[in-house]
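1. sequence first, then the predicted structure, then my questions.
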Amino acid sequence: MGSGVSRQVERRKALTVERRKLYDLHQSCGEDFPACAFRPSDRKNWMDDLHPEKLQICKIVWPGTHDSATDRIGIPLVTRPFAQCQTLSVYRQLVLGCRVLDIRVQKDRRVCHGILVSYNVDVVINDIKKFLSETHSEIIILEVRTEYGHDDPPEFDKYLVDHLGQFLIHHNDNVFHKTISEVLPKRIICIWKPRNSPNPKNGSPLWNSGHLKDDWINTDLPSTKFESNLKYLSEQPPVSARKFFYRVENTVTPRPDNPVVCVGPVTKRIHEFARLFITQCFSRGIADRLQIFSTDYIDEDFVDACVALTYARAEGKA
């Protein structure tokens, strides 16, 4: 009993130190990067506003969401706080400006996060279709994966092609250097990551797991995650030189050995430091590597930061 209490005291001390590190860094460095004050006039159509005929796919800083379809996961006020990473529906996230979706499924095609389940993936597909019907030049990266510990939905690759085929941008390494206008009217880069089924082949309508990479570390300590993100990002080639998307997630996650196990209060330890992260990318000379930037509880300022850097790249300012 005593050792358990001692561990928790040490963890609380570590958390206090980690938060202070980020606040001190923010105090000394601020949030200053090229075009950081830019705000899109219409977040729902922000790609369309940035001249699709000029904006290359690889130069976009894609605002994304972590565990995107968890707005209605579990039982409200009972299990939901332990797994909910977004409060907005997929459609509302897209309207807000999100352009990368992280969808986890289980064998029966229901969306899940760990052992908790939500609606059928049809809800996600319908939300995407609704958004695409209301816009003209917005491109979405849709990552669908079988959740850890679950079996693949049968013939799920066929399901995705059947339901999204008219929108799918087929795999081709040349896509990275094409402009948005050059891939239209196709609108979705769909990355399917099964656990046991065969991966999509190169050149198929679906992209395989090798085309979206990240370096996830499981920690609830914000400075540890912040510095890990910078370290792994620094090891990547610049966006202009790689043939895959690389994601950085501005999130921390609850740990079972910590009394605080609800997603909200834990991930908020790092949530406010997204602009600081972009600023540090410039300070450390790795801003040309940042591409997909994801978060829990996406908000307008997070989207604006990603769009601002995209705008700076499009205008030759970054």
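-> Okay, I see it. Numbers count the residues shown, from 1 in each chain.
2. contacts, neighbours, all on C-alpha from now
-> Noted.
3. show me the contacts for the closest residue to F244 other than its chain neighbours.
-> In this structure, F244 finds its nearest non-sequential neighbour in H211, 4.3 Å apart by CA to CA, 6 or more residues apart in numbering. Neighbour list for H211: 191, 243-245 [criterion: CA atoms under 8 Å, 6 or more residues apart in numbering].
4. wait, which of those is closest to G97?
-> Of all these, G97 sits closest to F245, with 18.5 Å by CA to CA.
5. this is the other structure I want to compare:
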Amino acid sequence: MGSQVSKQLERRKAIDAEKKILADLFESSGDQFPGSDYHPSDHKTWMAGLDPSKVRVRDILFPGTHDSATDKIGIRFVSRPFAQCQSCSIYRQLCRGARVLDVRVQEDRRVCHGILLTYSIDLVLDSVKRFLSETTSEILILEIRTEFGHDDPPNFDSHLSDSLGDLLIHQDDHVFDKTIAELLPRRVICIWKPRKSPAPKPGGPLWSAGYLKDNWIDTDLPNTKFESNMKHLSEQAPVSSRKYFYRVENTVTPQADNPVLCVRPVTDRIHPYSRLFISQAFARGFADRLQVFSTDFITEDFVDACAAVTRARIEGKC
């Protein structure tokens, strides 16, 4: 018992030390970057506000949500706090400005996070279609993967293609160099990541796993995650020469050996430092690698920061 308590005390010290490192970095360096004072007038249509004829896909810093469809996961007040990474619906996330969705499914097409279940994938698809019907020039990346430990839903590629139809932007490496206006009326880059089923074919309506990459590190230590994100970002080619999307996730993850297991208090260790990460990417010379930036519990300020980078790129400020 004593050794367990001692271990927990050491873990708390390590977490507190890492939180202090980020707080000190913020205090000494700030979180300003080129164009960082920009705030879209309407988060629901922030892409349209930047002029779709000028916004190339490669210029966009896409704000995304991690484990997007978990607002109703599990049982409220019982299992939900251990798996909920977003507190609002898919539709509300899109209205707040999110443009990358991360959704995990199991065999029966229900969304899941580990062993916990929530609504059908069709609710996600209907929410996407509702949002797109209410806007004219917003594009988004919809990533759907089979959750670890589960089998792929049968005939799921056909289901996605049939459900999203003409909204789908077909796989084409030239997409990265096109403007939003050139892609319209197609609006959705749908990346399907099955575990065992065949991957989507080149040129088809769905994009394969290799088109959205990341380097996930499973830790609840905020500075460890911050610096790991920075290291892996620095190793990427600039957005202008890439033919895939690269994601950085401003999140940390509850660990089984720590008594704090609820997502929100753990992710709050890094959540306030999204602008700091962007400013440090500029300071260290890696800002031209930023392309997808995701978070738990997305806020409008997080979206503002991504929109600001996008606008600065369009205007030649970075």
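-> It's in. Quantities reported herein were computed from a predicted structural model and do not represent experimental measurements.
6. from the contacts of H211 of the first structure, which would you call buried?
-> Neighbour counting by 16 or more other CA atoms under 10 Å classes 191, 243-245 among these as buried.
7. which of the residues you listed lies closest to D24 of the first structure?
-> F245 (31.4 Å).
8. any idea which element the equivalent of C190 of the first structure over in the second structure lies in?
-> Alignment note: C190 of the first structure maps to C190 in the second structure; criterion TM-score structural alignment. Following DSSP states H and E, one finds C190 of the second structure within strand 188-193.
9. which other helices and strands does that strand contact?
-> strand 140-146 (3 or more CA pairs under 8 Å, 6 or more residues apart in numbering; DSSP states H and E).
10. before we move on, the earlier item: gap between the strand holding C190 of the second structure and the chain center?
-> Distance of strand 188-193 of the second structure from the chain centroid (CA atoms, centre = their mean, to the nearest Å) equals 13 Å.
11. quick one: that strand to the first structure mean distance?
-> Its aligned residues in the first structure lie a mean 0.2 Å from strand 188-193 of the second structure after superposition (mean CA distance after the TM-score superposition for the first structure).
12. give me the residues contacting that strand.
-> 139-146, 157, 167-171, 199-200, 205-209, 211-212.
13. report the buried residues of the following helix or strand past it.
-> Later in the chain than strand 188-193 of the second structure, the nearest helix or strand by DSSP H and E is strand 212-214. Residues L212 are the ones in strand 212-214 of the second structure that count as buried (16+ other CA under 10 Å).
14. other SSEs contacting strand 212-214 of the second structure?
-> By 3+ CA pairs under 8 Å, 6+ apart, strand 212-214 of the second structure packs against strand 245-249.
15. by how many degrees do the strand it packs on and strand 140-146 diverge?
-> On the basis of axes from the mean of the first three to the mean of the last three CA atoms, to 10 degrees, strand 245-249 of the second structure is oriented at 80 degrees to strand 140-146.
16. roughly how far is strand 245-249 of the second structure from the heart of the chain?
-> 7 Å.
17. before we move on, what about stretch 291-303 of the first structure?
-> Worked out by CA atoms, centre = their mean, stretch 291-303 of the first structure lies 7 Å from the chain centre.
18. where in the second structure does stretch 101-110 of the first structure fall?
-> Going by TM-score structural alignment: stretch 101-110 of the first structure matches residues 101-110.
19. please identify the buried residues of that stretch?
-> 101-106, 109-110.
20. returning to that earlier point: okay if I get the contacts of H211 of the first structure as JSON lines plus distance to I270 of the first structure?
-> Shown next, in JSON lines, are those (distance: CA to CA, whole Å):
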{"residue": "I191", "distance to I270 of the first structure": "27"}
{"residue": "K243", "distance to I270 of the first structure": "29"}
{"residue": "F244", "distance to I270 of the first structure": "26"}
{"residue": "F245", "distance to I270 of the first structure": "23"}
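21. how about the contacts made by N250 of the second structure?
-> N250 of the second structure sits in contact with 225-226, 270-271, 274, 293-296, where contact means CA under 8 Å, 6+ apart.
22. can you give me the strands for the first structure?
-> Using DSSP state E, the strands of the first structure run over 62-65, 100-105, 110-113, 116-120, 140-146, 188-193, 212-214, 245-249, 292-295.
23. number of nearby residues for S28 of the first structure?
-> Applying other CA atoms under 10 Å, we find 9 residues neighbouring S28 of the first structure.
24. do the same with G264 of the first structure
-> By other CA under 10 Å, 21 other residues sit near G264 of the first structure.
25. I'd like to know which of the contacts of strand 188-193 of the second structure are buried.
-> 139-146, 157, 167-171, 199-200, 205-209, 211-212.
26. switch the buried residues of stretch 101-110 of the second structure over to a markdown table; also include distance to P265 of the second structure.
-> As requested, these are exported to a markdown table (distance: CA to CA, whole Å):
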| residue | distance to P265 of the second structure |
| --- | --- |
| L101 | 22 |
| D102 | 21 |
| V103 | 22 |
| R104 | 23 |
| V105 | 26 |
| Q106 | 27 |
| R109 | 30 |
| R110 | 27 |
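27. show me what the longest helix anywhere in the second structure is packed up against.
-> With secondary structure taken from DSSP state H, the second structure has its longest helix at helix 2-29. Counting by 3+ CA pairs under 8 Å, 6+ apart, the packing neighbours recorded for helix 2-29 of the second structure are helix 222-234.
28. on average, how far is the helix it packs on from the matching bit in the first structure?
-> Relative to the first structure, helix 222-234 of the second structure is 0.2 Å off (mean CA distance after the TM-score superposition for the first structure).
29. what comes up buried for that helix?
-> By neighbour count on 16+ other CA under 10 Å, the buried set for helix 222-234 of the second structure is 222-226, 228-230, 233-234.
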